[in-house]
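Q: got a predicted structure here, sequence first:
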Amino acid sequence: MRSTTTKAFAGVAVLALALAGCGSNSGSSTKSADSNAKLSYSINEQAATNLKDGGNLNLSIGEITPQLNMFQANMTVDTSTLWNWYNPQLIKFTPSGDMKLDKNYLESVNSELKDGKTVVTYKINDKAKFNDGTDLDWTAFQATWQANSGKEQEYNANTIDGYDQIDSVKAGDNAKTVVVSFVGPYPWYSSLFNNVLHPAVNSADIFNNGYTGGTLASAHPEWGAGPYALTGFDANAGVVTFERNPNWWGDKGKLDKITYTVRADVQAQVNAYKNGEADTVETSTSELLTQVTSVADTDIRRGTRAANYLLTMNSKSELLSDTAVRKAIATGINRAQLQQVLFQGLDYSEAIGGSLTLYPFQKGYQDNLSKVVAKTDTAAATKALEEAGYAKGSDGTYAKDGKALSLRLPLFSSSTTSKAMYQAFQTQMKAVGIDVQIIQKSSKDFSTTVKNRDFDLLISGWASTDPNGVAFFCQKFCSDSTLNKSGTGTAELDNLIKGPGGLTSLQTAEDQESKANELEVQALGTFGILPIYNGPEIFAVKKGLANVGAGVYATTRAQIGDFPENIGWQKD
């Protein structure tokens, strides 16, 4: 699956270095490549045999996105959250980043190098099929590759990274054996085909538009598969339900019913948890955390978050088309101060991050941003504006050609901590001579705002569902990226990434990591996107709920730390 996906900034902190005090119940920590970092998780990890048969699960979600195809460019994390409950999820990653197969779908995955080219063979469970009776076989892999390969420009895919390196997808000895051959070596094959499309998604029109419409029919439950079926979908009421799937051949789901209710505001989500209307809630700020710690039968589950929160500067906006302005913002922002606001009261701190490719706990991580912007320097930021021809007005705001630097920054949360962090950034920019207008919006408006680039500045998150950050380097930095909304990619960088002798042509994972670090310095130097923080992942969870919480790659804020059939309530 894709390594990253956009998501709304909810005023909550995210992933990183040494976490203080793991949450209760079956947490774990493992040392990483950085001796100062720990990879931590807490999901109440339980085998399916330890779970009750029955019970309901009630959860909150930010929005029911207009686009329900998780492979399509306009998806968000909320899209994939719903998708994974009723569509095939073949592969997940454990909190430590190891590939985990759902044996109900896949019997094995094996790779080999043949004549310098990676070849991966997938053995599919003979019983695997979609809800409409169509066999889940090599044609599902072929449809997924076709939509995400980049060969047909009409498909508006979230990312083509990896899929564009495939030469062919064919049946092996039988239709339940898939042989995927790459054009050369590809060390990141585990990131691909974690999810697959129904073979009926065989045209760009179906791919782009078939999952829109906001109805149960347009969500296409018949094209799904898994222990749960999509049985209720009311976009107006903001309620989606899943129940046990009578067409499922595999291990029986433990839950009777899963219900997602749209609660667009983080405080509404906290209130729902406190009132017993939701079984989990994200509480990664002190103001939220303090509200739930005294709620009866509550576990606080903490872990490392595999996500980057970043500032996007929209170069398509007239005022930000000038690199000098974007550089002034990058030079004037004080990320340490913003982190202090966000992490206050959490008993947590992290080093200032400098990469959107690898995390501080991963081998190969480097602080690449420090090679572009060495430190916060307000004086240097204002000097850069003046050298570019901007003059300070009587109100302290710089202007050029009669146009003042007044920029729109949408805020998708009512959290006091969120507002305080935005206001701190606003003050920092005022010192530079840039006016930032904070525009309050509902989280339900997030996907539309991002899709339409209806912002000058944007603070949002990119979450990773696997540890192979280098595999998705192009998704983040190529000029045709649908994820990176800064519009600052260049043809020169594209060539260095995917051209002859470029990043994707290198033989080993180590060589690609080294090259990615080198190229990220150049990419960050276009001043389009800027990492702000990672942060901790903190959830309040009802005691007894198993395999849910802070699970690093396994959860990516959706909180679900295992395959759907392994989610449930622990036996007494």
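A: Great, that's in hand.
Q: drop to CA atoms for contacts and neighbour counts, all remaining ones
A: Fine.
Q: contact partners for residue 531?
A: With contacts defined as C-alpha atoms under 8 Å, 6 or more residues apart in numbering, the neighbours of residue 531 are 308-311, 353-356.
Q: second structure follows, compare the two:
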Amino acid sequence: MSHHGVGLRAVLRSAAFLTAGALAVPLLAGCGSDDKAGSPLAGQDIAPVARGQVADGGTVKWAVDAVPETLNTFQADADAGTTRVAQAVLPSMFRIDATGRPVRNPDYLESAKVIETEPRQVVLYKVNQQAVWSDGREIGAADFVAQWRALSGKNSAYWTARNAGYDHIAKIERGASDLQVRVTFSRPYADWKSLFSPLYPKDVMGTPDAFNDGARRKLKVTAGPFKVEKVDTANKDVVLTRNPRWWGRPAKLNEIVLHAVPRDERAAALADGTVDIAAIDPVDAQRIGLAGREKGTGTPLQGAGKTSAKKLQAWALAHGFDSDEAKAGKKKLREAIGEYLEEQQNLRAFDVRKSLEPAYTQLALNGSEGPLADERVRRAVARALDRDELAKLVLTPLGLPAVPVDSHLALSGQAAYADGSGAIGGQDTKEAQALLADAGWVPGGPVKKQKKAEQAAGSEGDKSEQEDKSDGGKDGEYIVGEDDKGRGEETDGKGRHHESAEEKHEHGEKGGKPLAQEGRNGGAPGAYAPKGTAAPAAAPAGPLAKDGKLLALRFVLPSGPGSDTLNSVAERISAMLDRVGIRATISKVSDESYFKDHIASGDYDLALYSWPSSAFPATDARPIYAKPVPAADGSVNIGQNYTRVGTDQVDQLFDEAAATLDGGEEKDLIRKADARIWAEAGSIPLYQRPQLVAVKKNLVNAGAFGFQTPVYEDMGFLKKGAKVPASPKAD
């Protein structure tokens, strides 16, 4: 989150834990002082080598989704490109390690620790004596003060997207020297390590005008191994060059060029040398893997035109051409195949490095109205799902560990991770049916005639789902917060959203709208499945009804290009629900309207999207699970809780976790909160997202970083004669 270009922060409230008919939740589920975090399911895959084996010089061209709209990570339209620039050119007091935990960054900090707890918490930062801004001024207390004042939420002239943590600060003072910074908090704040990462110079934070506009397209003053040379919107580039005033290990590369390339054009961009490193989807990963194996094999173009058009079409379809391309005339198809084969030849220069992204995909259940407003029905949905099967569907074809995510608030390897799913239980058809019966949904009940509009909507959804096939992952997933240009919002209960002044100040959050990320053609929330995967043959239960209505849920998905495997995964979930008598009809909507008009507005029953993990869940996960709060004008502030399911006790646990300075106690409180979030069944974690990165074979210390913040100064090209280490095997 904070160190991955996202901030998911808000304030929660509190109410009774479980109502009548609820499952009993063990109070100690997911808690205890023993370490249950385990280790990351997949390690980094970055071809790590010692700096001595990396050549000096060179330019790396790195694909990004778009040229950042702003270089200020604290603004609402900051995205993943903004974060990548900040990581390379600005100080971070703490960075994230390979286990997803914050560690002191020695390039900027000699030390940072809590030196007083009574009457108030005081943290003393001792800045590295060599640390200077690119204009020669030392990094010091004035920069900390300017950032606090800009982000405290007290001055509305600053257009900030997140304030969490900075609004806990009472004052900042110079210590024994300007390199010592005393930060006094107004109340205890467990996640103080999330602050001042990144740290901007006082030139950016000092005035509202400088904050709002000055750092959008340029950063004149920086303090990292690289500096911003230029933002070239015409050529879709952000050019970073070595910082001559950098005091740490010198950057190996002369330049890093962040170049905007659409997801569906990345294989071509890699092949023609436009980029050297790019996040890709499973289809392109499969293609690159095939390129490395097909040297010397025959092609359909051999034989001077003797290959029939029919055979050319069959070959084209088998190699990922779309049907329109395959149906082109023989001459055009031969030309297209020729271009493809030339690209394949060039793609042999690349490896696919893979890990698991620090984000997980969930099934979201809208609990604001309809059948899912009853927690027993939500729990029945949860008990109907075989999460192991879904994880295998997504991850096994990619050679990644196929393990479901068992926590809402952390991922395996992070300190707060523990299996909280026992609060609701695993897949159990009989238990799911018993919960539905307890909620009044019974088989064979009288069903009132549907309205024509409902019938039409249902039949349209059914038509879209007739063919359940996967192409190996052409779709991506929506991930909330990661390339985000939105904010947490509030709704008036009719689906209209607006931002409250209280939310700006209290929630102070870089907000969450699911945006296309990691998808070949822009995004769809979902998963990746092997080619040809179909939904399993189900043994559907009889339809359930209550008060003359069928138990039917609307499963909303995007309809844009590349959503084939998303459809396959949704079909698999629908088949699981069908076995217990829940009818889930898939309804496809445009990519543009998916989040705004459906997820954020509450116009869905079931949906798939992803959340980033956080090293600071007590702060960053709060808005996702905050109990919606009614306002005097009849609106409802949902923050980023798009399932609209929350309880006072979960809110209280987050409050307590954020206010303790005992790391063990904070971890226990987070695990208790997770167990209770499981019990409410507003969202069901499914699997950790795959991270696939195509990298030129001789580019080292770069690739699939997993949890860890990239170390930009160590990236570079291998010296002649040195060998690239083998990629790690997936567990």
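A: It's in. Keep in mind that what you see is a predicted model, and the values were worked out from it rather than measured.
Q: now tabulate the contacts of residue 531 of structure 1 in TSV and tack on distance to residue 539 of structure 1 and neighbour count.
A: As requested, the contacts of residue 531 of structure 1 are arranged in TSV below (distance: C-alpha to C-alpha, whole Å; neighbours: other C-alpha atoms under 10 Å):
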residue	distance to residue 539 of structure 1	neighbour count
308	18	29
309	18	25
310	22	19
311	24	21
353	23	24
354	26	25
355	25	23
356	24	28
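Q: show me where the stretch 51-200 of structure 2 has helices.
A: Secondary structure of the stretch 51-200 of structure 2 (DSSP state H, counting those that start in this stretch): helices located at 80-89, 141-151.
Q: which stretch among those helices comes nearest residue 565 of structure 2?
A: Of all the helices of the stretch 51-200 of structure 2, the one in closest proximity to residue 565 of structure 2, counting by C-alpha to C-alpha, is helix 80-89 (24.6 Å).
Q: now do the strands in the stretch 301-450 of structure 2.
A: Secondary structure of the stretch 301-450 of structure 2, counting by DSSP state E, counting those that start in this stretch: strands at 350-365, 442-443.
Q: and those strands, which is most packed in?
A: Most buried of those by mean neighbour count (mean count of other C-alpha atoms under 10 Å) is strand 350-365; its value is a mean of 25.
Q: mean deviation, that strand versus structure 1?
A: Between strand 350-365 of structure 2 and the corresponding residues of structure 1, superposition yields a mean separation of 3.3 Å, by mean C-alpha distance after the TM-score superposition for structure 1.
Q: and that strand, how far out from the chain's middle?
A: Strand 350-365 of structure 2 has its C-alpha centroid displaced from the chain centroid by 8 Å (C-alpha atoms, centre = their mean, to the nearest Å).
Q: so which elements touch it?
A: helix 282-293, strand 477-480, strand 606-612, strand 683-696 (3 or more C-alpha pairs under 8 Å, 6 or more residues apart in numbering; DSSP states H and E).
Q: how about the shortest one, which residues of structure 1 does it hit?
A: Matched against structure 1 by TM-score structural alignment, strand 477-480 of structure 2 finds no partner residues.
Q: what would the helices of the stretch 51-200 of structure 2 look like in a markdown table with distance to residue 290 of structure 2?
A: Putting these into a markdown table (distance: least, C-alpha to C-alpha, whole Å) gives the following:
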| stretch | distance to residue 290 of structure 2 |
| --- | --- |
| helix 80-89 | 30 |
| helix 141-151 | 49 |
